[in-house]
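**Student:** heads up, no residue letters with this:
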């Protein structure tokens, strides 16, 4: 796994920040998000006179102030990273003020679970895409990209970061690097999806090096998430699937939710022991722990009420009840 190079901090906490990030990486985390946030803090801290690496209450409270146009998720994350750094400073014998827990109002999305009929309509519409000179590869890339999102439950960022070398077309395995929380994993595909990847690779990647983007634009660069989100809403309209707005979706990420729910639904119908399979599914989709996957038991029961009784029999008194609408992104 590629690691973020440490050593570019130059503020009053630079040596401690270097040591802290290196410690995180030694534990197996890429820590890209933390590095980026702390790099900004490194510059921010130059405004203050700091002695003996003391992270004062004044500095922490100033850092915690809400910025113009900053959403609560971003603010919460950067405060969290500084909390972790303060704990580290204390463990090293220095003084670090730890910001108190704060309540935030997060914008919550309602997960949308596609029906099998909607998935079929979406793929039919995608397969009707035609060649255009401005985007000569899109009609080949997008039908595969959306099938991979639904067929393996990938996050869209994971697919857009793929290179040619990450896709083993012979064994049908995808190598995910630097995923959410700095994790990496190997993801085997179904034979039909692996065959599509093989056909696509042979069509567009004959002369490309292993570090070339697997999904790429005319200029050879990769797509960004906003490109895909915009196209996805267009594709929903062409497929006759209503877009219900930002909060209700459907969003690109809902294809990941749908993969998980459809898999749980199928297992429940087959009478599979979900207590045994849920940890496997959790690892397959890249959750950091089984708690993130437990949400989908409730979501699946809501989407497929006809299997509610089977799921209750398979999971009753084993998993805690999951409430609310929060779920892993």
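**Tutor:** Thanks, I have the structure now. Everything quoted here is computed from the prediction, not taken from an experiment.

**Student:** C-alpha only now, for contacts and for neighbours.
**Tutor:** OK.

**Student:** quick one: the helix or strand hosting residue 281 to chain centroid distance?
**Tutor:** Assigned by DSSP states H and E, residue 281 belongs to helix 274-285. Here helix 274-285 is found 17 Å from its chain centre; the criterion is CA atoms, centre = their mean, to the nearest Å.

**Student:** the strands in the protein, which residues?
**Tutor:** 167-168, 173-176, 185-188 (DSSP state E).

**Student:** would TSV of those with distance to residue 153 be doable?
**Tutor:** Listed next are these as TSV, based on distance: least, CA to CA, whole Å:
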stretch	distance to residue 153
strand 167-168	16
strand 173-176	12
strand 185-188	10
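
**Student:** among the ones you listed, which is nearest residue 152?
**Tutor:** When the strands of the chain are compared by CA to CA, strand 185-188 sits nearest residue 152, at 7.7 Å.

**Student:** Return the set of buried residues in the closest one.
**Tutor:** When neighbours are counted by 16 or more other CA atoms under 10 Å, the buried residues of strand 185-188 are found to be 186-188.

**Student:** hmm, who's touching it?
**Tutor:** Contacts of strand 185-188 with the rest of the structure, by CA atoms under 8 Å, 6 or more residues apart in numbering, involve 152, 172-177, 284, 286.

**Student:** before we move on, back to that, closest one to residue 159 out of the buried residues of strand 185-188, please.
**Tutor:** Nearest to residue 159 among those: residue 187, at 11.7 Å, using CA to CA.

**Student:** how much space between that closest one and residue 286?
**Tutor:** Relative to residue 286, residue 187 is positioned 9 Å away (CA to CA, to the nearest Å).

**Student:** Put this next to the first one:
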């Protein structure tokens, strides 16, 4: 039995490549009741904070207005998971988005306590309500029938991590050096929490340093090359049903060569200095 890729109910789900359509649906959303129209800007801004800053659901919903520094572009996350505080920096465009939203909400609820007030105004936005609304938005995308399990708002946080790591790799940044900073930014207790692949081993009562392994006679062993090739052939056949350009024979080295080609093209497209 293969445990290295074993499904776990808490496995992170990234929706990289689908967020553009999802956010477009959020932006064009027209609630059935006019009284709910005032909540649309909250959906638009709050979901983007999850996606652009990697916030947890509770951190966004329970964000106090006093904890949002719109001058320096900083979010002060207080007493989050593990009773930890941290600072989250916003990009310039995200900060501008929050400034516009703050002015809009201040015109409706002056001197409000919560940055994202709920329906009654004097309480924060309810997590369950936002969860349900996110599910409605996702069900309107073209991807709703193409996934084995539906994503949640937490998936936006995972997507932030994936996008950031992809960005570093494209820019030839050492991810090993940057991981501690990313871990701190996310509010993790240790770098191990940021290494999302490790959760695939959570249900395995074996001590092993192997990332992908098989269990033979209650012992963890490195996955053989033939096993890897067999899995790749299996999923290539499934992918070929939807994409005819998938080669008839797929080999692990294809990924290695493809990645090398991408890096070479990226390097060649970089602007040259006057010194060559």
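**Tutor:** Nice, I can see it. Model, not experiment: these values are computed from the prediction.

**Student:** Can you calculate the TM-score here?
**Tutor:** The TM-score (TM-score structural alignment, normalised by the length of structure 2) is 0.65; 197 aligned residues with a CA RMSD of 2.8 Å.

**Student:** picking that back up, I'd like the buried residues of strand 185-188 of structure 1 as TSV, with distance to residue 111 of structure 1 appended.
**Tutor:** As requested, the buried residues of strand 185-188 of structure 1 are exported to TSV (distance: CA to CA, whole Å):
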residue	distance to residue 111 of structure 1
186	26
187	23
188	25
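
**Student:** Name the nearest of these relative to residue 16 of structure 1.
**Tutor:** residue 186 (34.0 Å).

**Student:** Alignment lookup: that closest one to structure 2.
**Tutor:** Matched by TM-score structural alignment, residue 186 of structure 1 corresponds to residue 87 in structure 2.

**Student:** Among the contacts of strand 185-188 of structure 1, give me the pair with the biggest separation.
**Tutor:** With CA to CA as the measure, no two of those lie farther apart than 172 and 286, at 17.7 Å.

**Student:** Those two - which one has more neighbours?
**Tutor:** Using other CA atoms under 10 Å as the criterion, residue 172 of structure 1 and residue 286 rank with residue 286 on top: 22 against 19.

**Student:** where's the more buried one relative to residue 23 of structure 1, distance?
**Tutor:** 23 Å.

**Student:** Next: residue 314 of structure 1.
**Tutor:** Distance, residue 314 of structure 1 to residue 23 of structure 1, by CA to CA: 41 Å.

**Student:** Quick one: buried ones out of the contacts of strand 185-188 of structure 1?
**Tutor:** In the contacts of strand 185-188 of structure 1, the ones that pass as buried (16+ other CA under 10 Å) are 152, 172-177, 284, 286.

**Student:** who wins for proximity to residue 226 of structure 1 among the strands of structure 1?
**Tutor:** Among these, if distance is taken as CA to CA, the winner is strand 173-176, at 20.6 Å.

**Student:** could you say what helices and strands that closest one packs with?
**Tutor:** Applying 3 or more CA pairs under 8 Å, 6 or more residues apart in numbering; DSSP states H and E, one finds that strand 173-176 of structure 1 contacts strand 167-168, strand 185-188.

**Student:** what's the closest of these to residue 198 of structure 1?
**Tutor:** Across those, closest to residue 198 of structure 1 is strand 167-168 (CA to CA), at 8.8 Å.

**Student:** mind checking how far that closest one is from the chain centre?
**Tutor:** So, by CA atoms, centre = their mean, the centroid of strand 167-168 of structure 1 is 20 Å from its chain's centroid.

**Student:** Structure 2: matching residues for that strand?
**Tutor:** Counting by TM-score structural alignment, strand 167-168 of structure 1 pairs with residues 68-69 of structure 2.

**Student:** Any chance you could list what contacts that stretch?
**Tutor:** Around stretch 68-69 of structure 2, the neighbours that count as contacts under CA under 8 Å, 6+ apart are 74-76, 115.

**Student:** give me the number of residues near residue 240 of structure 2?
**Tutor:** 13.

**Student:** My error: substitute residue 116 of structure 2 in the last question.
**Tutor:** Residue 116 of structure 2 has 27 neighbours, counted by other CA under 10 Å.

**Student:** any idea what it aligns with in structure 1?
**Tutor:** In structure 1, residue 116 of structure 2 lands on residue 215 (TM-score structural alignment).

**Student:** wait, its match sits on residue 141?
**Tutor:** Yes - Residue 215 of structure 1 lies in contact with residue 141 (CA atoms under 8 Å); the separation is 6.2 Å.

**Student:** any residues in contact with both of those two?
**Tutor:** By CA under 8 Å, 6+ apart, residue 215 of structure 1 and residue 141 have no common neighbours.

**Student:** circling back to that earlier point, of the contacts of stretch 68-69 of structure 2, closest to residue 264 of structure 2?
**Tutor:** So of the contacts of stretch 68-69 of structure 2, ranked by how close each gets to residue 264 of structure 2 (CA to CA), first place is residue 74, at 36.5 Å.

**Student:** How about that closest one, nearest residue that isn't a chain neighbour?
**Tutor:** residue 89 (4.6 Å; CA to CA, 6 or more residues apart in numbering).

**Student:** Could you measure from that neighbour over to residue 77 of structure 2?
**Tutor:** 11 Å.

**Student:** Also residue 252 of structure 2?
**Tutor:** Applying CA to CA, the value for residue 252 of structure 2 to residue 77 of structure 2 is 43 Å.

**Student:** Identify, from the buried residues of strand 185-188 of structure 1, the entry nearest to residue 231 of structure 1.
**Tutor:** Closest to residue 231 of structure 1 out of those is residue 187 (25.6 Å), distances taken as CA to CA.

**Student:** and the most centrally placed residue in structure 2, what does it touch?
**Tutor:** In structure 2, the residue lying closest to the centroid (CA atoms, centre = their mean) is residue 159, at 1.9 Å. Counting by CA under 8 Å, 6+ apart, residue 159 of structure 2 makes contact with 13-16, 51.

**Student:** Between the two ends of stretch 214-225 of structure 2, what distance do you get?
**Tutor:** The straight-line separation of the ends of stretch 214-225 of structure 2 (CA to CA) is 12 Å.

**Student:** now for residue 175 of structure 2: what does it line up with in structure 1?
**Tutor:** Here residue 175 of structure 2 is matched to residue 274 in structure 1, going by TM-score structural alignment.
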